[in-house]
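**Student:** Coordinates for the following, if possible.
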Amino acid sequence: MNNSHFPADFLWGAATASFQVEGASREDGRGQSIWDIFCRQPGAVLNGDTGDVAADQYHRYPEDVALLRRLGIQAYRFSIAWPRIIPEGRGKINQKGLDYYRKLCDELHASGIQTVATLYHWDLPQPLQDEGGWVNRSTSYAFEEYAAVCFSELGGYVDRWITLNEPYCSAYLGHYMGVHAPGHRSLDETVAVIHHLNLAHGLAMQKYRETKATEPIGITWNPTTPRPATRREEDSHAADICKMLETNLFVHPVMGKGYPEAAKTYGFDFSSLSHPGDLDIISTGPLDFIGINFYNERAVSWSQSSKFNYEFEPSWEEKTDMGWPVTPSGLLRMLRIFALECPGIPLYITENGCAMADVVGENDTVDDSRRIAYLRKHFKICREAIDEGIPLSGYFLWSFMDNFEWAFGYSKRFGIVYVDYATQRRIPKNSAYYFRDVIAGYGL
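**Tutor:** Below you'll find the model as predicted:
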């Protein structure tokens, strides 16, 4: 069976993020990020791991680009490290940082690979955090300044732009659950961060439209679209609440629908944060595409005792090394929702993949057959979505290579390329060759 049902212009890519792969954390003028500081808080990251070296892509990008080309990957989604471009968060520009991304893009283009740059993948400059970070409205305007620099200086190098990656994680994991940088636990902070991230996206969109550039620009969300655990009405209501708080608070304002009024019941009141004109800025458009990061779907039930009246239920499906259930049918449900709620906007899967306990075997082979099975199931769902008429335009596998997995340090491996962190040697896993074959038209 080949993948002839995928359109000829369907874009096959792989993804990484700056802090997770670049390393060189103190080189060539790069400033400190909130993750550099968070990694050094006792107990914050497993084994005290840091991103100081990571996968050393800052020095090894020619080797990595050659490997992308060898695998037939058509586009590389990477993120730009804000502290590498403007070390203090605002003000002086670091030319060496710009030079690095120009060289990376030149190398990719010379290999026939499209460049997809994410402006913000969580590595906020620490000097801005010292002023309050995303809780402080001024950070949105610092992001606008940083985005303008990227558009001006890298505009001829980037084929597609993404403003923010998973603002849910920056808000909830960083400021409500405390498991990501900066490690805070405050609902009031979380509400402020949600609004200021949304505002930052809108301000960046305005700046980009002012440039008259024609390369596509969008945003990447990791939406929660849970299914009710039972047919009971209260579980259906719980699923609606979960979607409202974890998805609609981000999607609806950007799509011009404002904040869900019902969210105020749970403490998400933006009236004191939203200045006149904010919602118009946030919904600056049009979005040229929407990026969706999907790893799993969860079942939820009504809970009278939980703060937000929903809780996630145990699942029967096979689990990845992260403990996440493998639920490819949930991807189809999610794509249907976005096709319905955001009509006419091309959709890209900007992250999808799984962590597995990979081991290098004989002859430098990594048999990750469970990852191949995971990918095959999700590729078939992508094809089903296209056959239904859903405007799915591309797929970016997470991740191109093993890397620093945030609070889990180097204990989880998502890559289709194995990284030996002691030597930085790259070893393509069997899934890398499987992905190559799928892109070439085979393997499903």
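
**Student:** from here on, contacts and neighbour counts on C-alpha atoms
**Tutor:** Will do.

**Student:** residues contacting residue 309?
**Tutor:** With contacts taken as CA atoms under 8 Å, 6 or more residues apart in numbering, residue 309 has the following neighbours: 238, 241, 302-303.

**Student:** What subset of those is buried?
**Tutor:** Among the contacts of residue 309, the ones that count as buried by 16 or more other CA atoms under 10 Å are 238, 241, 302.

**Student:** Those residues into TSV, with extra columns for secondary structure?
**Tutor:** Converted to TSV, these look like this (DSSP: H, G, I helix; E, B strand; the rest coil):
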residue	secondary structure
238	helix
241	helix
302	strand
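
**Student:** Find the pair from the contacts of residue 309 with maximum spatial separation.
**Tutor:** Greatest spacing in the contacts of residue 309, by CA to CA: 241 and 303 (11.2 Å).

**Student:** Spit out the residues that contact these two alike.
**Tutor:** Common neighbours of residue 241 and residue 303, using CA under 8 Å, 6+ apart, are 309-310.

**Student:** Let's see this one next, to set against the first:
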Amino acid sequence: MPNPSPRQQTRLHAQPSISADRLVLLPSDFRLGVSTAAYQIEGAAREEGRGPSIWDSFAHTPGLTANGDHGDVACDHYHRWRDDLDLMVDLGIREYRLSVSWSRLQPSGQGELNPEAVVFYRALLEGMRERGIRPLVTLYHWDLPQPLEDAGGWPVRVTAERFADYAARTVGALGDLAEDWITLNEPWCSAFLGYHTGAHAPGRRDWGAAIAAAHHLNLAHGLAVAVIRAELPGARVGIANIVTDIRPRTDSLDDLAAAERLDAASNRVFLDPVYLGDYSEQVRRLLGADGLDAVIRPGDLDVIAAPTDFAGINHYQRVIARHDDDDAGPLRVREEPAEPATTSFGWSVIPASLTAVLMRVSREFTSLPLLITENGASYHDYLDPDGDVVDLDRVSYLRGYLDAVVTAVEQGADVRGYYAWSFLDNFEWAEGYGKRFGMVFVDYATQRRIPKLSAHWYRRLISERMSQLEPIGVKR
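**Tutor:** All right, here's what the predicted structure looks like:
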């Protein structure tokens, strides 16, 4: 077991946990876990039949990622997964949200699955089962096979249909080893960062294409739910949407309208059709004439609104919106970071924002159980002279945001789990390896894993939570 160093132990004793009288308010089946994504950790980019994804193409294009970083090796999890799962067990982690790679499983984006990829993922899931780790499997975390992008990508309808086929084949091949499935991770990022701003793969800058992509991603989710139900009738299925806490800069009518527009194009365009069965008036007024109305076909909304079993919520920050007619894009909104913006990304650290998001989703959109499928912060982590990573900021962050979850439960939200982002430091997309979100430090030159103070704090929290449940005989 990777015990804290003497220095870490001293610091750990000085870091309070969440009080027992707060922890006990969580449901007895509440999950405390961690998250990762395939392209960010696996590496082995050209091994055993894996094909290129849009992120391989994007990251290997000069100037698009920090320092030209890419995921060819990343954390080398493809070869080190056994040790990584053992480390999870040592840290008390028994709930793990991972993604499988579309470009590894189905390199061309259609047809039979790559048998070597199936062997890999079956071994990984079997290894989790052997260690008592429950998987929450995400089918799509942004690694669209490049051949599908070459054929038009998410702005064209056929990509949603290809995704449904991939989902059916993957669940058919792996479904005996996992009951819990997420269709898509953060379709907002795939649509608007990928096709509007160009900040993410595939790096296109076309507002209309982004809107079409948003609808087809929603459609892909609904189609996938149907095929997962058919392949694995007992599966629990949901989607993980990023939900941002958006506030107007002032109470002026202009700023209030700007915040509403940003909310419509960030949150509502994905939450409305999945949970309420239609795009809201705000979304249609904002996006309809720019392409949304043109891509909606009869029956689409019924498909998108297929019943799910939980709502996945990714949350990172509060942003401030102000009206801006000058050079602010089609929304005429200027986004500003809320204060305090203290992460290395310049994102806000406001735990009450997570409470607000959970309450909003549970009151306005769905009564489904909520899973926080991602929440975390990047800091300027480093190995000190003793070889430790004493990430006090992250400990404080986790304590604050987990307490915010308890507050939401107190206020009536049905929250059933929290998956911290992330288990390992990893390839942080366009930011490369300069942003560290992990509870475990990765020395990329040697691939050595070093649990940070936050990992030991989280292990203690999980242990305290389990000790609360043992007297009443609660099991996972």
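
**Student:** if we can go back for a sec, in structure 2, which of the contacts of residue 309 of structure 1 remain in contact?
**Tutor:** On the basis of both residues aligned by TM-score structural alignment, their matches' CA atoms under 8 Å, what survives of the contacts of residue 309 of structure 1 in structure 2 is 238, 302-303.

**Student:** From these, pick the one nearest residue 10 of structure 1.
**Tutor:** Distances from residue 10 of structure 1 to those, taken as CA to CA, are shortest for residue 238 (35.9 Å).

**Student:** Next up, the contacts around residue 382 of structure 2.
**Tutor:** Taking CA under 8 Å, 6+ apart as the definition, contacts of residue 382 of structure 2 comprise residue 389.

**Student:** residues touching the aligned residue in structure 2 for residue 189 of structure 1, list them.
**Tutor:** Matched by TM-score structural alignment, residue 189 of structure 1 corresponds to residue 209 in structure 2. Applying CA under 8 Å, 6+ apart to residue 209 of structure 2 gives the contacts 155, 195-196, 291.

**Student:** can you do 7 Å?
**Tutor:** 155, 195 (CA atoms under 7 Å, 6 or more residues apart in numbering).

**Student:** re the thing from before, rebuild the contacts of residue 309 of structure 1 as a markdown table, extending it with distance to residue 436 of structure 1.
**Tutor:** Rendered in a markdown table, the data for the contacts of residue 309 of structure 1 read as follows (distance: CA to CA, whole Å):
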| residue | distance to residue 436 of structure 1 |
| --- | --- |
| 238 | 41 |
| 241 | 40 |
| 302 | 43 |
| 303 | 45 |
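
**Student:** Give the buried residues for the helix or strand containing residue 196 of structure 1.
**Tutor:** For residue 196 of structure 1, the element it lies in under DSSP states H and E is helix 187-211. Within helix 187-211 of structure 1, the residues that count as buried by 16+ other CA under 10 Å are 187, 189-208.

**Student:** Which is the succeeding secondary structure element to that helix?
**Tutor:** Moving toward the C-terminus from helix 187-211 of structure 1, the next helix or strand (DSSP H and E) is strand 217-221.

**Student:** now the angle between helix 187-211 and that next one, please.
**Tutor:** With axes from the mean of the first three to the mean of the last three CA atoms, to 10 degrees applied, the angle from strand 217-221 of structure 1 to helix 187-211 works out at 160 degrees.

**Student:** corresponding residues in structure 2 for strand 217-221 of structure 1?
**Tutor:** Residue span in structure 2 matched to strand 217-221 of structure 1, by TM-score structural alignment: 237-241.

**Student:** And stretch 312-326 of structure 2, end to end?
**Tutor:** This stretch, stretch 312-326 of structure 2, spans 35 Å end to end (CA to CA, to the nearest Å).

**Student:** same question, stretch 410-426 of structure 1
**Tutor:** 15 Å.

**Student:** Residue range in structure 2 corresponding to that stretch, please.
**Tutor:** Following TM-score structural alignment, the partner segment of stretch 410-426 of structure 1 in structure 2 covers residues 433-449.

**Student:** Stretch 160-173 of structure 1 too?
**Tutor:** Counting by TM-score structural alignment, stretch 160-173 of structure 1 lines up with residues 180-193 of structure 2.

**Student:** now the match of strand 217-221 of structure 1, how far from the centre of its chain.
**Tutor:** What separates the centre of stretch 237-241 of structure 2 from the centre of its chain is 10 Å, taken as CA atoms, centre = their mean, to the nearest Å.

**Student:** Residue 84 of structure 1 maps to what in structure 2?
**Tutor:** Alignment note: residue 84 of structure 1 maps to residue 104 in structure 2; criterion TM-score structural alignment.

**Student:** Against residue 51 of structure 2, how distant is its match?
**Tutor:** 6 Å.

**Student:** likewise residue 359 of structure 2?
**Tutor:** Taking CA to CA as the criterion, residue 359 of structure 2 is separated from residue 51 of structure 2 by 41 Å.

**Student:** what's the answer for residue 406 of structure 2, then?
**Tutor:** Here the distance between residue 406 of structure 2 and residue 51 of structure 2 works out to 43 Å (CA to CA).

**Student:** sorry, back to before: return the member of the contacts of residue 309 of structure 1 nearest to residue 144 of structure 1.
**Tutor:** Of all the contacts of residue 309 of structure 1, residue 144 of structure 1 sits closest to residue 241, with 31.5 Å by CA to CA.

**Student:** aligned partner of that closest one in structure 2?
**Tutor:** Using TM-score structural alignment as the criterion, the counterpart of residue 241 of structure 1 in structure 2 is residue 261.

**Student:** ok, that match - contacts?
**Tutor:** Residues in contact with residue 261 of structure 2 (CA under 7 Å, 6+ apart) are residue 331.
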